[in-house]
Structure formats: C-alpha cells, structure tokens
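>>> Next come a sequence and a model predicted from it.
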Amino acid sequence: MQSGAWPRLLADVGGTNARFALETGRFVFEEIEVLRCADYPSLRAAAQAYLGVVSARMPGLPAVRHAAIAIATAVDGDVVAMTNHHWSFSIEAFRRELNLLTLEVVNDFTALAMSLPHLAPHQRVQVGGGSPRSGAPIGLVGPGTGLGVSGLVHTREGWTALASEGGHVSFAPNSDLEIELLHAMRREWPHASAERLLSGAGLEFIHRIVSGGRTRSAPDITRRALEGGCDDCLLTVDTFCAMLGSVAGNVALTLGATGGVYVGGGIVPRIAALLERSAFRARFEAKGRLSAWLARIPTYWIAEPYPAFFGVSAVLSHTTTERPGH
C-alpha cells in the first residue's frame, strides 16, 4: 500500500453506539472513540464530529482519504438503511461528502469474520484442545442481539467471508430440557430457530422456562449466574453455553472448519468464565462418529474489544491495493 493511504478512518456501527478509530499504520488503531448513535442525526454527522475532534487533538494530521465502515445491517447496493436505528445513507454520497477516494461499507458480521486471521494469541482465548490447520476454513458464531454465523475460506486472492443466515437454522435439542424448550418455542413461533435461544432474548426465554415463568433481563440473568446466587440463572447460562457448543460443532462440520471455530458477539465475553467450565466444548465434540475429528479442531472466544476494526482494515487494504494510484 502507498504511504499516502494513512491515516484511514474506520468505523463499527451498531444500533446503539458507533465506534470510530484512525488507523495510522497496518492494524495500528488510534483515537478510538465510542459515540452514541442517538446523539447524532446521521452517520455522516457522527463521522464528521469524530474527525473534527481528532483533527483538533492532532494538528497537522493529513487528510483522511480512505475509510471503511462495518454496520449492523444488510449491505446490498448503494443505499444502506439500518434495521435497528433510523440512520440511512448513500455510500457514494457519503464518500463525496467526506471527500474520500475510497469508502468500503460491509456488514458488521462480515467484518468480524475478516478479523479472525489477524487476531494475535492474546486477543482470543482457546476453550478445549485442538490445533488449527493453516489456510483451512474458519467458522464463526456470534450470539448477541441475534445469532450471527459466518465463515472464512482462503482463495488465491486471500481470505473471503461467507454471507450466511445460519443463525436461523432449525433448533435441534440434545437433552430433556432442550426438548422442553423446543416445545415451548413451537407454541409461540411457527419456526423454532437456533437464534430464538442463542441471543439476548433467548437467554430471557430459557430463563422463563426453567424458572416456571419468571421474567428477568439478560444482563440480570448473566450477573446473577456469575455471582452464583441464583440456581435458575446458572442453569440458564449453562444450557445456553451447551447449545452454543452444539451449534458451533454444526458450523465446523458444515464448513470443514479445521482452521478453528470462533465465538464472537456481545454475550460471550460477559460470561466467559462460565463458558470455559460449561459443557460448551463437550457438546462441540459430541457428534457421534465425527467426535474424534472435531476434537482436533480448536474453539476460541474473541477477547479483543474492537475486532471489527481488524476486519474492515483488511477489507480496505484489499481494495486500496487494487488501486495503484491511491
């Protein structure tokens, strides 16, 4: 990449917060700021506010000419409209308004997937055994507001993220309690998907069933489970982790993900201590005749707080290196 490509503007935009950073060298992220989406009328306004603050802090900062945005919505064509916030914009108009040569906009889970080959050992925590095969497919699951599923395959052009709606696969129970959860879901929805359970709302649903109808919020459930003072909350989180292991194992089988399977999303970092001593890894491997094969595949949870910056940086690097004049 030409030295004139630095600094670059990176953003990770969710329904509540927009995270911004300046990339001043390969994977060197500075001036990270988290802005509340509700405080700005548009993504452009938030980006301009961020750049204004950074310019004041860093006199003589070269003009930003390249940018990449990860956003929590589908990206298909020029117009991007968020599903969980009112922001919408034209990619081309945004590029012109910020006087950018290059602007890449990708789905946030695509960015998370693209980050995986670039995470250092201290940015991930292995759960269980196994060793990754170099260049082999990599799997990704991410419980949060929903359940994201993706993967990476290596081609002659580098890593490519797979677009997927794998979180909506049909839920497959593996215990009497999970069969009870399946019946409860079918009473409420026409399709009992994995996402209905492996998400923030899913934690609340599981707790409602195991507690006999009591309602708690997902943060309250995880807090009480970690503190150890609520048996129903601990059972809820243990059940969640076990089912997540089964889904991660399914992703590994489907993709042949011998490069490893990663768990991202907003929930797991909060319950990592419980995940690591749960049935997650046992259920990942519990695939009958394929159990020995799965035992060789490592599983990790992502400990890096801003992994999407690595992903959008990788996407942007691929784009800008294809444009020799930039």
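On my side now, so go ahead.
>>> Please count neighbours and contacts with C-alpha atoms only from this point.
Noted.
>>> And the helices in the stretch 51-200 of the chain?
For the stretch 51-200 of the chain, the helices defined by DSSP state H, counting those that start in this stretch occupy 91-97, 108-115, 176-188, 200-210.
>>> Pick the most deeply packed of those helices.
helix 108-115 (a mean of 26; mean count of other Cα atoms under 10 Å).
>>> Could you name the helices and strands sitting against that helix?
strand 66-71, strand 147-155, strand 158-161, helix 307-321 (3 or more Cα pairs under 8 Å, 6 or more residues apart in numbering; DSSP states H and E).
>>> what angle separates that helix from strand 66-71?
120 degrees (axes from the mean of the first three to the mean of the last three Cα atoms, to 10 degrees).
>>> which residues sit against helix 108-115?
Defining contact as Cα atoms under 8 Å, 6 or more residues apart in numbering, one finds that helix 108-115 is touched by 12-13, 70-73, 140, 148-152, 159-163, 264, 307-312, 314-315.
>>> cutoff 6 Å now
Ala70, Ile71, Ala72, Ala308, Phe310, Gly311, Val312 (Cα atoms under 6 Å, 6 or more residues apart in numbering).
>>> show me what contacts Trp159?
Val153.
>>> mind checking how far it is from Ser115?
With distances taken as Cα to Cα, to the nearest Å, Trp159 is found 10 Å from Ser115.
>>> swap in Ala242?
Ala242 is 25 Å from Ser115, by Cα to Cα.
>>> ok, now Ser313?
Ser313 is 8 Å from Ser115, by Cα to Cα.
>>> Presented hereafter is structure B, for comparison with structure A:
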Amino acid sequence: MTIFHSRIALPALLAGASLLAAGAAQAAGNDAWPSKTVRLVVPYVPGGTSDTLGRVLATHLTESMKQTFIVENRGGAGGITGSAAVAKMAPDGYTLVISGVGSHAIAPSLPIKVPYDPMRNFTHIAVLGGPPNVLAVHPSVPAKDLKGFLAYARSQDGKLNYGSPGNGTQGHLFAENFMQITGIHMAHVPYKGANPAVSDLMAGHIQTLSTTLSTAAGQIRGGKARALAVSSEKRIADFPDVPTFAELGHPELVATTWFSLSGPAGLDPAIVQRLNTEVRRILKLPDVRKRLLAEGIEPNDLDPQQSTAYIASEIKRWAPVVKATGASVN
C-alpha cells in the first residue's frame, strides 16, 4: 500500500517542482526586463505632442529602469503606419508605441483598411493625457475673437483655408465638426504632421490652423499666431486669455487630443503594471508636470484597466463624427 502511494506521489512532486520552476523562471524573466534597449515608436513626425510625450518618457524611463529607451519616429497615415508595425511585434516589452486618439480611436472609423484592431491587437498600458485643440489664425486675419472670425469667414464665402496635421487627424475632424456646427466653410489643407502646418501658418500660406495647443503654443506666445479658442473644459492656466469653445456657446466642442502608451497584444501583465506605475510616477514629477502644463498638456492618472476602458469609450465617441464628416486619411 505504501509502495502504491509512493509511485503516485513521486510524479506529483515532480510536476509540482516543474510548475514552481516555471513560475520562478517567469518571475526572473519579469525581473530581468528590460535587459536591452526598448524602442518607443512615435508614429508621427518629430515635433508634435506625441513626440514631446515620447521623449519625456524615454528620458525618465532610461534613468529609472537603468536601460536605454529610444524614440523612433515612424510617421505616416495619421499614426496608422507606425502603430501597425508595433502591432506585429513580439509582445516582449521591447517595442512600445505612443498610441492615441488619431491612431486608435479615430482610425477604426475611417473609410480605409486599418491593418489592426485598436483593442484586440494592442495591450494598453497608460493614458498619458494630452492638449486641447486650438483654432488659431495668422495675424493678418482681421478677426480678433471667435465671433469676429465667424463673421469674417462667412463674408469670405469659402475662400479661407485651414491647415491640419493631416486627413483623418483629430485636428482635421475637429475643424470639420466646428464648421458643421457654425455653418461656415473653409478649404482644408492637410499636412504630414503638425509642424509643417504651423510653419505655413506663420508664413501666411494658410489663414487658419486647427491643431493641438501644445504644437502652436510657442507661436501663440510670440504673437506669430492668434488663438481664438481652445477645446478644453476650462481655460488653460498658461493661456488665461484664450477662451474655451464651451464658454463661447459651443459645449459640444470639448475634446482632448490624448495620447497613450501601448504595446502589442499579449504583453506580460507584470511588465504592463510596472510600466504603468512608472509612467504615472513620471507624469507627477514637478518638472515634467510643469513642462507639460506649459504646453497645455494635462497629464492623466489611470491604471491599465481604466486606460483600456477609456480608449474603448473614445472609439465609440468619434465614430459618428468621422461618419458625418466623411473624413479619410492621407
């Protein structure tokens, strides 16, 4: 009888030991991450809000994780190109992406084939936050406020143009939604990123610009562009003289061009939690918060589950706007 029990117990003990060894190996693997350079893909050209957030994170994660985090700008198709590349990577924690409203909330509703599902093909780690949209004009435009601009735009009968970071970006959709609500007409001039659009506004090649406040902040402060309104719920502390669309009678034009940190689907929960904790700590650092708020970027503080739920809700929010505007992508 004793021999019979011994024969059963030995395989069970061996199996238990194997499970413990596997668990220990997995824990060791998690502890060892990152053991080499981590690529942080910014799916836009340098200089925009996503680039700013990516470089802030890369700098501080390199310091705290004791391993190099590098930013790789891979722009194209409103953030779709770079995001698609990351979706195909191994979920080992060594390739991450600055996802966001354009690539992961707006793109699924565009009349194009997006080569990924924003929820099924990604692990969402943390919502970083982002700036509101701003409607800005060249100093030569005679309107001094939004009411004056609307009257001026109507008098031009569609001859005004506006620039955005590209077809299908939130800057584009926001401006189209603005025109639908106010009944004005402007011609859209899409750019491959926010920086070229800002440059052309300063040069006077376009009269109006719809982009993130952070992208145009320097030009607004320097008097090279005039901000008419921002899409935040309340005025931005660093831009107290710029009213919100809501206070000017357009509460439906409250929106944020948010960005987030994501990785390929199947990313180890331990890595996700570690990154989320670290990213939230970084966003609370006084110097980081000061830098971001100066550009109109309000940092978020959501855990992985809250971040995933938020992104899902934004997909539902922007779908009818995309459909109503008939937006496409470059």
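Done, it's in. This one's a predicted model, so the numbers in the text were calculated from it and none came from an experiment.
>>> TM between them?
Here the superposed chains carry a TM-score of 0.29, computed using TM-score structural alignment, normalised by the length of structure 1; 157 aligned residues with a Cα RMSD of 6.5 Å.
>>> Now tabulate the helices of the stretch 51-200 of structure 1 in TSV and tack on distance to Ala49 of structure 1.
Shown next, in TSV, are the helices of the stretch 51-200 of structure 1 (distance: least, Cα to Cα, whole Å):
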stretch	distance to Ala49 of structure 1
helix 91-97	13
helix 108-115	22
helix 176-188	44
helix 200-210	31
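>>> Quick one, which of the helices and strands packed on helix 108-115 of structure 1 gets closest to Leu203 of structure 1.
strand 147-155 (12.0 Å; Cα to Cα).
>>> now the closest one against helix 200-210, angle please.
130 degrees.
>>> List the buried residues in strand 147-155 of structure 1.
For strand 147-155 of structure 1, a neighbour-count test (16 or more other Cα atoms under 10 Å) marks Leu147, Gly148, Val149, Ser150, Gly151, Leu152, Val153 as buried.
>>> With stretch 50-66 of structure 2 instead?
Buried residues in stretch 50-66 of structure 2 (16+ other Cα under 10 Å): Ser50, Asp51, Thr52, Leu53, Gly54, Arg55, Val56, Leu57, Ala58, His60, Leu61.
>>> Show me what the longest helix anywhere in structure 1 is packed up against.
The helix that spans the most residues within structure 1, counting by DSSP state H, is helix 231-255. Other elements packing on helix 231-255 of structure 1 under the criterion 3 or more Cα pairs under 6 Å, 6 or more residues apart in numbering; DSSP states H and E are helix 218-227, helix 280-285.
>>> could you point out which element follows the last one?
By that I understand helix 280-285 of structure 1. helix 291-295 (DSSP states H and E).
>>> Packing partners of the helix or strand that that next one is followed by?
Where DSSP H and E defines the elements, the next helix or strand beyond helix 291-295 of structure 1 is strand 299-302. Applying 3+ Cα pairs under 6 Å, 6+ apart, we find strand 299-302 of structure 1 packed against strand 124-127, strand 261-263.
>>> which of those strands sits most buried?
With a mean of 26, the top stretch among these by mean neighbour count (mean count of other Cα under 10 Å) is strand 261-263.
>>> For that one, which outside residues touch it?
Ile138, Gly139, Leu140, Val141, Gly142, Thr299, Tyr300, Trp301.
>>> hang on, isn't the first one packed against Val149?
No - between Ile138 of structure 1 and Val149 no contact is recorded; they are 11.2 Å apart, counting by Cα atoms under 6 Å.
>>> Buried residues in the helix or strand hosting Ala46 of structure 1, which are they?
If you go by DSSP H and E, Ala46 of structure 1 is part of helix 43-57. The neighbour-count check on helix 43-57 of structure 1 (16+ other Cα under 10 Å) flags Leu43, Arg44, Ala46, Ala47, Tyr50, Leu51, Val54 as buried.
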